[in-house]
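K.L.:
Task: produce atomic coordinates for the following.
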Amino acid sequence: MPMAADDIAEMIKTAIPDAQVEITDLAGDGDHYAAKVVSESFRGMSRVAQQRAVYAALGGRMGGVLHALQLTTAVPN
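P.N.:
The predicted model follows:
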């Protein structure tokens, strides 16, 4: 069963409350998304650590309910 973009955004915002999240359905199938997550909490973290924080927020759904996520993370300017 595909995962809704709103559900992905909500899970990320729950785990990273100050996050600005933009989700794009890349294939229109609910399985392939791009996410841009911007958070002050990422400041001082490596890009890998930032992405791990987002994946952790998704609670193990990557590779299962959520097939693919193209992830971009950043700190606010």
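
K.L.:
from here on, contacts and neighbour counts on C-alpha atoms
P.N.:
OK.

K.L.:
if I pick residue 51, what's in contact with it?
P.N.:
By Cα atoms under 8 Å, 6 or more residues apart in numbering, the residues touching residue 51 are 71-73.

K.L.:
Which of these are buried, as a PyMOL select command?
P.N.:
What follows is the PyMOL syntax selecting those of these that are buried according to 16 or more other Cα atoms under 10 Å:
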select buried, resi 73
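
K.L.:
In a markdown table: the contacts of residue 51, plus distance to residue 38 and secondary structure.
P.N.:
Below are these laid out as a markdown table (distance: Cα to Cα, whole Å; DSSP: H, G, I helix; E, B strand; the rest coil):
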| residue | distance to residue 38 | secondary structure |
| --- | --- | --- |
| 71 | 11 | strand |
| 72 | 8 | strand |
| 73 | 6 | strand |
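
K.L.:
Following up with a second sequence; could you model it the same way so I can compare the two?
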Amino acid sequence: MPMAADDIIAMIRDAIPDAQVEITDLAGDGDHYAAKVVSGSFRGMSRVKQHQAVYAALGGRMGGVLHALQLTTAVPN
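P.N.:
Prediction:
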């Protein structure tokens, strides 16, 4: 069952309240998304730790309900 982009945004914002999240459905199938997540909470974190924080926010749905997520993270300017 595909996962709605709004659900992904809500889960990320629940875990990372200051996150600015942009989601793009790459294949139009609800299974392959690109996400850009910008958060001040990423400051001082390595890129790997930033990505791990986003994956943790998705509560284990990666590889199951959510098949693929092309992830870009950043700290606000």
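
K.L.:
follow-up on the earlier one: now the contacts of residue 51 of structure 1 as JSON lines including distance to residue 1 of structure 1?
P.N.:
Formatted as JSON lines, the contacts of residue 51 of structure 1 follow (distance: Cα to Cα, whole Å):
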{"residue": "71", "distance to residue 1 of structure 1": "21"}
{"residue": "72", "distance to residue 1 of structure 1": "24"}
{"residue": "73", "distance to residue 1 of structure 1": "26"}
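
K.L.:
ok, of the contacts of residue 51 of structure 1, which one's closest to residue 47 of structure 1?
P.N.:
Here the nearest of these to residue 47 of structure 1, counting by Cα to Cα, is residue 73; it sits at 7.1 Å.

K.L.:
Settle this for me: that closest one is touching residue 47, isn't it.
P.N.:
Yes - the criterion here is Cα atoms under 8 Å, and residue 73 of structure 1 meets it with residue 47 at 7.1 Å.

K.L.:
residues in contact with stretch 18-32 of structure 2?
P.N.:
So stretch 18-32 of structure 2 is in contact with 2-5, 9, 12-13, 33-41, 65-70, going by Cα under 8 Å, 6+ apart.
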